[in-house]
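Enquirer: turn this into a model:
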Amino acid sequence: MKKVVILKSENDNSEVYAALLQKAGFEPVFVPTLDFCFKNLDVLRDRLLSPYKYSGLIFTSPRSITAVRDALGGHRLKDDWKTLENYCVGETSHDLIQRSLELDTKGQQSGNASNLADVMKTDLYNKTITLPFLFPCGNLKQDVLQNKLSEYGYSMDCVEVYETVPHKDLERSLVNLFQDGSSPEFLLFFSPSGINYCAAIFERHKFDLSMCRIVAIGPSTKKAVENKGYPVHRTAEKPSPEYVVSALLDS
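Expert: All right, here's what the predicted structure looks like:
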């Protein structure tokens, strides 16, 4: 079986990835890459108590969903949010929002923030939208979504609710993977921050990645990998187990 190293944050869908990869004939190895520190939850709580000030909520990461849940402190999200225009990226996030916040969202099939902006533009056509969208986000957020929505005539109230940091065991895990000169067949990177943290370790230990095939999840991650000087073998269009397995099978 070909070894596939999955470099991503720990979350609930790791078992789904493992099952599909094993079924497709791969040996998945998970390396927790990122960790997150939450902040400004009191600010977010105040925003969540005032749905009448917003056109809806936007989620582009599972951490933003967790931040909303934690900011609520065990209380339910106000029902008024359910009547607004709420959006997310990814089927996993869509399901998590339904389970933890009892909120329906649109746009989950978009795959990335840029596509979500286009989905929103189409969905909101002929609707009167004058209030901003509440956007819980991380410290490494890119401006693609905000810029495109601004271009389309919509505004966002961004609340930075978490910071991304390297996982405490990342360096040790990578050293173990590349010990004795061995290297895995595939490296899967799920975020620009993930490749940035890993690249620093690769360079520090002089790991040889020439025998590894790198698969990037989404265009932003692909660009980040290439900016570090590594070739991208395949790109999965969306951050879902099915798209990842499809990209690997095309290799």
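
Enquirer: CA only for contacts and neighbour counts going forward, please
Expert: Noted.

Enquirer: and stretch 211-224, what's buried?
Expert: For stretch 211-224, a neighbour-count test (16 or more other Cα atoms under 10 Å) marks 213-224 as buried.

Enquirer: narrow these to those in helices?
Expert: In this view, the buried residues of stretch 211-224 that belong to helices under DSSP state H are 219-224.

Enquirer: packing partners of the longest strand seen in the chain?
Expert: Among all segments of the chain classified by DSSP state E, the strand with the greatest residue count is strand 156-166. Contact analysis of strand 156-166 by 3 or more Cα pairs under 8 Å, 6 or more residues apart in numbering; DSSP states H and E lists strand 34-38, helix 41-48, helix 62-72, strand 133-138, helix 192-205 as its packing neighbours.

Enquirer: alongside the first, I'd like the structure of this one:
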Amino acid sequence: MRVLITREKSQAEKTAKLLEKEGFEPVIFPTIRFEKVDFDEKAVLQADIIIFSSQNAVKFLFEKLSPEKISNKTVIATGEKTAKLLEKKGLKPLIPEIYSAEGVYKLLSKIPDLKNKKIAVIRPVEGVNTLFELMQNKTDIYPVPVYKTVENIPENLKEVKNLLSSGKINLVVFTSPSTFKNFIKIIDKSLLRNTKVAVIGTTTQKALEKEGITPDIIPSKFTMEELIKNIKQQLF
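Expert: The predicted model follows:
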């Protein structure tokens, strides 16, 4: 059973190993890649609370800034793997019950004297603004973009088009709005009618639905492990 993975290459390779262990045949098709962008350290250091939106946010921030410089601040990770990466840096992050902007908002609401806190969100340039909309007028919250997501044209583009056209891809996985948006730039979205589609996260789900595509699989917990568990339940 073939599963097409659209995430960035190094992440796709890790996902491929998880899928192979479960008996799937992964096809790596990275529609995005990441590039670091310069940022102002002061924007991070002046914050009382620092939110990391992803593992990449951790990676690119600490290419420039030492973890020790934020060890006295409240740190929030939006998911388990992001939290583990922060722990490896010697930090002790808080984690929301639900890995989403709404989950982070609920967690922030429990912090005393929040209205007098400054919050920095470490994220990509093209990050979604849901959390900022939820926190509007409640505190000083601002983004600190540390990397950007750019379109990638995979070397196996022609091969994947043929596989999709002939119905030989059983499932396509989108892990972010960017993976999907760049996918439909290089491949006609009508080809997704020939396969099932899985997504991680409500933001990715909304990006697909905006284009008239309803995902077949959405895990309740937004992790790759949970997604693969759902795929096994529904496809096998």
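
Enquirer: okay, now Ser183 of the first structure: neighbour count?
Expert: By the criterion of other Cα atoms under 10 Å, Ser183 of the first structure has 18 neighbours.

Enquirer: now the strands for the second structure?
Expert: For the second structure, strands defined by DSSP E occupy the ranges 2-5, 25-28, 32-36, 49-52, 74-77, 118-124, 140-151, 171-174, 196-199.

Enquirer: where does the longest one end up in the first structure?
Expert: It refers to strand 140-151 of the second structure. Residues 155-166 of the first structure are the counterpart of strand 140-151 of the second structure, counting by TM-score structural alignment.

Enquirer: what's in contact with the matching stretch?
Expert: If you take Cα atoms under 8 Å, 6 or more residues apart in numbering as the criterion, stretch 155-166 of the first structure is touched by 33-41, 43-44, 63-64, 67, 131-140, 146, 149, 193-194, 197.

Enquirer: surely Glu80 of the second structure meets Ile95?
Expert: Yes: when contacts are counted by Cα atoms under 8 Å, Glu80 of the second structure is listed as touching Ile95 (7.4 Å).

Enquirer: quick revisit: how far away from the center of its chain is the match of strand 140-151 of the second structure?
Expert: For stretch 155-166 of the first structure, the separation from the chain centroid amounts to 13 Å (computed by Cα atoms, centre = their mean, to the nearest Å).

Enquirer: show me the residue at the heart of the second structure, geometrically.
Expert: Ser176 (5.2 Å; Cα atoms, centre = their mean).

Enquirer: what is the aligned counterpart of that one in the first structure?
Expert: Using TM-score structural alignment as the criterion, Ser176 of the second structure maps onto Ser191 of the first structure.

Enquirer: any idea how far its match lies from Met156 of the first structure?
Expert: With distances taken as Cα to Cα, to the nearest Å, Ser191 of the first structure is found 23 Å from Met156 of the first structure.

Enquirer: and what of Lys78 of the first structure?
Expert: Counting by Cα to Cα - Lys78 of the first structure and Met156 of the first structure are separated by 20 Å.

Enquirer: ok, these two, which is more surrounded?
Expert: Met156 (21 against 14).

Enquirer: how about the helices and strands packed on strand 156-166 of the first structure, which one is nearest Leu116 of the first structure?
Expert: Proximity of those to Leu116 of the first structure was assessed by Cα to Cα; the nearest stretch is strand 133-138, lying at 13.1 Å.

Enquirer: so where is the closest one in the second structure?
Expert: Against the second structure, strand 133-138 of the first structure falls on residues 119-124 (TM-score structural alignment).

Enquirer: equivalent analysis for stretch 219-234 of the first structure, please.
Expert: Taking TM-score structural alignment, stretch 219-234 of the first structure hits residues 202-217 over in the second structure.

Enquirer: what about the matching stretch, how long is it end to end?
Expert: By Cα to Cα, the extent of stretch 202-217 of the second structure from end to end equals 11 Å.

Enquirer: who's in contact with stretch 131-148 of the first structure?
Expert: Taking Cα under 8 Å, 6+ apart as the criterion, the residues outside stretch 131-148 of the first structure that touch it are 44, 47, 53-61, 64, 67-68, 113-114, 116-117, 154-164, 193.

Enquirer: report the buried residues of that stretch.
Expert: Buried residues in stretch 131-148 of the first structure, counted by 16+ other Cα under 10 Å: 132-138, 145-148.

Enquirer: now do stretch 87-103 of the first structure
Expert: 87-97, 101, 103.
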